[in-house]
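J.: Below are the sequence and a predicted model for it; my questions follow.
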Amino acid sequence: MSGTTELHLGDLGERGIQEHVLRPRYGDTEGFGDDSAFLAKVTTPSELVATTDSCPTPVVNLLAEPDLYHAGWLLATINLSDLAAAGAEPLGLVVNYTLPKATTVREFERLLDGVDDCCTEHGTKVVGGDLRDGAATQLTATAIGRCVPGSRLRRSGARAGDRLLLTGSPGYLWAAALLATGRATLPASERDDIWRRACRPMAQLKAGKVLAANGLARAAMDVSDGLFATVRTLGEANGLGAAVSGDFDLGEPLAQVCAQAGLRPFDLAQTWGDWGLVVAVRAEDVALATKMVREEGVAVQEIGTLTADGGLTAGTAPWRGIAQERFSASSWHGGDLSTLVPEVLSIPA
């Protein structure tokens, strides 16, 4: 919408927002303006799955300008990541935005850009939603997907002896935080790449779908609250423990960040914010599962084994890891980076 940089949503009103901001963007979407969203004509047998999540304050907004683009991208990723954990193909995203009237049209458009760009990158789109005014920003979405019948992944279904695979590339978000707070330094090109990947985490839809459709995954969960919380929850869902390797391959730029900050690659890998996927596979299927995920252009590494003893170890020691757990002292609500970085990475302030 040209010439509206200084306009606020309160200046346009609901009908004005609909006509001047939303219709030019979504007017070609089937069902635009209706009370219900149209998802897709399902012509083959499938199982439908749905998930809903709200978006917290993005860490990257504390590292730089509070651009709503980052919140939009993260909102879509959070919800699509849950579909990845089910091995589902996304059919669409339904969004719900509560925004102050003082939000500018430009800020709102940046939010929409972030959601739309993330959806496009993941092969889906916004199909409907709701917009209302409120005292504080609150962003929520619901993602709907479909699975091949009988292939839907759950947290349960694993067995002792199954291997744990981690798909995706962990560590980029908090590596960006280490660089931003001066705990490490890299050439500009490498800093820029880490920043880009921190701002645009990818849901592991390709990995989840290929592993589920080929019957290679027995259980799965996305890494939303940290690797420790994910492995612990998977273990609890199956009455098992886990022995996780202390060796992680993060690639050279992140390895340099760890070395400069006095961290092990494992310390960075177990953080949250990069939206990987932990999948339990049979020992005999590890090679094939790894090959198929890599053929999708997705990074994957074996990180451990589910055990019958119920305990959690990392390397040779008990694992008392980092978890971003809701309704606890570690629940993420933003804050000051000078204290957050040491807390999340367990390093001296």
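T.: Looks like it arrived, so ask away. Numbering: from 1, shown residues only.

J.: drop to CA atoms for contacts and neighbour counts, all remaining ones
T.: Will do.

J.: Just the element for Arg191, please.
T.: Mapping Arg191 onto the secondary structure by DSSP states H and E places it in helix 188-199.

J.: Check which helices and strands the very next helix or strand once past that helix is in contact with.
T.: Toward the C-terminus, helix 188-199 is succeeded by helix 205-213 as the next helix or strand (DSSP H and E). Helix 205-213 sits against helix 68-86, helix 286-295, with contacts defined as 3 or more CA pairs under 8 Å, 6 or more residues apart in numbering; DSSP states H and E.

J.: Next up, a structure to set beside the first:
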Amino acid sequence: MSPREEQDTVHPHQPAYSDEPTRVRQLVSEFLTDQSGTSLGGDGLEVRLTAGADARDDCAVYDLSSPMSLVVGSDYVRGPKFVLYELGLLSGFDIGYYLAVANISDIAAMGATPIGLLSVVRYPHEVDDAEFREVMAGIHQGCTDCGTLNVGGDIGNAERIILSATAFGVCKPGSALMRSGARPGDLLCVTGPCGLLGAAVAYFPRRDTFAKALPEEVERRLLDGWKRPRARVAEGRVLGTKSYATACQDTSDGLKATVEQIMQASGVGFRVYEDDVPVDPAVAMVADLMGAEPLALAMSASSDFQLAFTIDAGDLEKCRAEFDLAGLDFFVVGEATNTGRAESVNGLGAVRPLPGVAWKHQKSDISLLVTDPVED
């Protein structure tokens, strides 16, 4: 019988608070078994996890048997201002899942195949074994859904729950997608609607102040964006392995910020065609409650994990065919220019700066950011 089963038997209705070594043993036995010897990678890249977390060593060990580029990204995603968790709308499982996907999304944006995640989980003493297990289960499931493994990391005490991670991926040498390759005339594309997660944190903290609440199914749609986000690994691999994308980035800071960052890295401008930007109906409904422009909310600060990318106009049909073959989709929303400015144009031809508020790591919580109001 495992330590956890013994605790549940002796105190079936009481929370259990194990020490760190006990939690590590439970973690290894429940979530991190049978890793060593796993074959990872893809597209002819030979990667073998020689020693995973189940080996209980200080580090994971990979054997890389072919020339490849190693892609590494790290994100700290959970501190005192994860507002929907503080409101009780997200569980420990949800924030663990989000941690995994947030980090793996950066690997996807580089066109790489994820081969592992190292996670850091710090927690206060009042977190019992069940809540701790929830977080670890979420990280495990997030990795599993992205086709990779949580290969270890660090756990221990802190003043509150703190989550951070580092994701690893591989790709063929020279094939990693950068932000800096867009050229004037390239088409600007996005893999799906943006703004859903930002709309959720704009809505739920202020729900009681609006004249009416949204329908239950719309609220569920908003929360699902946080509970089960998706890293666009498959889309990134199509763009990277087929060399279609000239530049690429995920939209974890919001679509406006992403367009501006690709623009600055590439030394180009962008013109976005407002009628072509997909807007989720749930985002439009939140915008209506806020008295905001739907497009502005859709492009504003939001932790979405769509991919924004540029492609040569001559590659559009071939890229579309590859996406269709994989059951994937994307939207052409604009084009790169030589103006050095990011602007949008409506159906009447009126040009303006990109609408919305870009996330730039402001001191305030994202839920306090306001979007451009609707003009009379």
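T.: Received, thanks. Since the structure is predicted, the reported quantities are computational estimates derived from the model, not experimental observations.

J.: Could you pull out the helices in the first structure for me?
T.: Taking DSSP state H as the test, the helices found in the first structure are 9-17, 23-26, 59-63, 68-86, 105-121, 172-180, 188-199, 205-213, 227-238, 252-261, 265-269, 286-295, 337-345.

J.: Centroid-nearest residue for the second structure?
T.: Taking CA atoms, centre = their mean, the centroid of the second structure lies closest to Ala102, which sits 3.4 Å from it.

J.: rewinding a little: hey, which of the helices and strands packed on helix 205-213 of the first structure is tucked in deepest?
T.: Per-stretch averages of neighbours, counted by mean count of other CA atoms under 10 Å, single out helix 68-86 among these, with a mean of 27.

J.: and it, which stretch of the second structure?
T.: Following TM-score structural alignment, the partner segment of helix 68-86 of the first structure in the second structure covers residues 92-110.

J.: Centre of the chain to that stretch, how far?
T.: 5 Å (CA atoms, centre = their mean, to the nearest Å).

J.: and what of stretch 157-177 of the second structure?
T.: Between the mean C-alpha location of stretch 157-177 of the second structure and the chain-wide mean there is a distance of 11 Å, by CA atoms, centre = their mean.

J.: Any buried residues in it, and which?
T.: When burial is assessed from 16 or more other CA atoms under 10 Å, stretch 157-177 of the second structure yields the following buried residues: 161-172, 175-177.

J.: Over which residues of the first structure does that stretch lie when aligned?
T.: Mapped onto the first structure using TM-score structural alignment, stretch 157-177 of the second structure spans residues 133-153.

J.: Would you work out how far apart the start and end of the matching stretch are?
T.: In stretch 133-153 of the first structure, first residue to last residue: 37 Å (CA to CA, to the nearest Å).

J.: what's that stretch in contact with?
T.: Contact with stretch 133-153 of the first structure is made by 45-55, 75-76, 79-80, 83, 85-101, 212-213, 215, 217-220, as judged by CA atoms under 8 Å, 6 or more residues apart in numbering.

J.: Check stretch 73-80 of the first structure too.
T.: With contact meaning CA under 8 Å, 6+ apart, stretch 73-80 of the first structure is reached by 51-55, 58, 90, 93, 111, 114-119, 139-143, 200-203, 205, 224, 275.

J.: mind checking how far the residue lying closest to Leu90 of the second structure once chain neighbours are set aside is from Pro184 of the second structure?
T.: By the measure of CA to CA, 6 or more residues apart in numbering, the closest residue to Leu90 of the second structure outside its immediate chain neighbours is Leu84, 6.0 Å from it. To Pro184 of the second structure, Leu84 of the second structure is 40 Å away according to CA to CA.

J.: mind listing what's buried in stretch 360-376 of the second structure?
T.: 366-367, 369-373.

J.: List the contacts of Val24 of the second structure.
T.: Val24 of the second structure makes contact with no residue under the criterion CA under 8 Å, 6+ apart.

J.: Look up how far Val105 of the first structure lies from the alignment partner in the first structure of it.
T.: The alignment partner of Val24 of the second structure in the first structure, by TM-score structural alignment, is Gln18. In this view, Gln18 of the first structure and Val105 of the first structure are 12 Å apart by CA to CA.

J.: Without its sequence neighbours, what residue ends up closest to Pro278 of the second structure?
T.: Leaving aside its sequence neighbours, Pro278 of the second structure sits nearest to Pro193 (CA to CA, 6+ apart; 5.0 Å).

J.: and the equivalent of the one you found over in the first structure, what does it touch?
T.: With TM-score structural alignment as the criterion, Pro193 of the second structure lines up with Ser169 in the first structure. With contact set as CA under 8 Å, 6+ apart, Ser169 of the first structure has these partners: 250, 274, 276, 299-300.

J.: Tell me, how many residues neighbour the closest residue to Leu89 of the second structure other than its chain neighbours?
T.: Nearest residue to Leu89 of the second structure in three dimensions, chain neighbours excluded: Leu223, at 7.8 Å (CA to CA, 6+ apart). Look at Leu223 of the second structure: counted by other CA atoms under 10 Å, it has 21 neighbours.

J.: residue in the first structure matching Leu223 of the second structure?
T.: Aligning on TM-score structural alignment places Leu223 of the second structure opposite Trp195 in the first structure.

J.: Report the separation between its match and Pro253 of the first structure.
T.: 12 Å.

J.: Same question for Asp67 of the first structure.
T.: Note on Asp67 of the first structure: its distance to Pro253 of the first structure, by CA to CA, is 26 Å.
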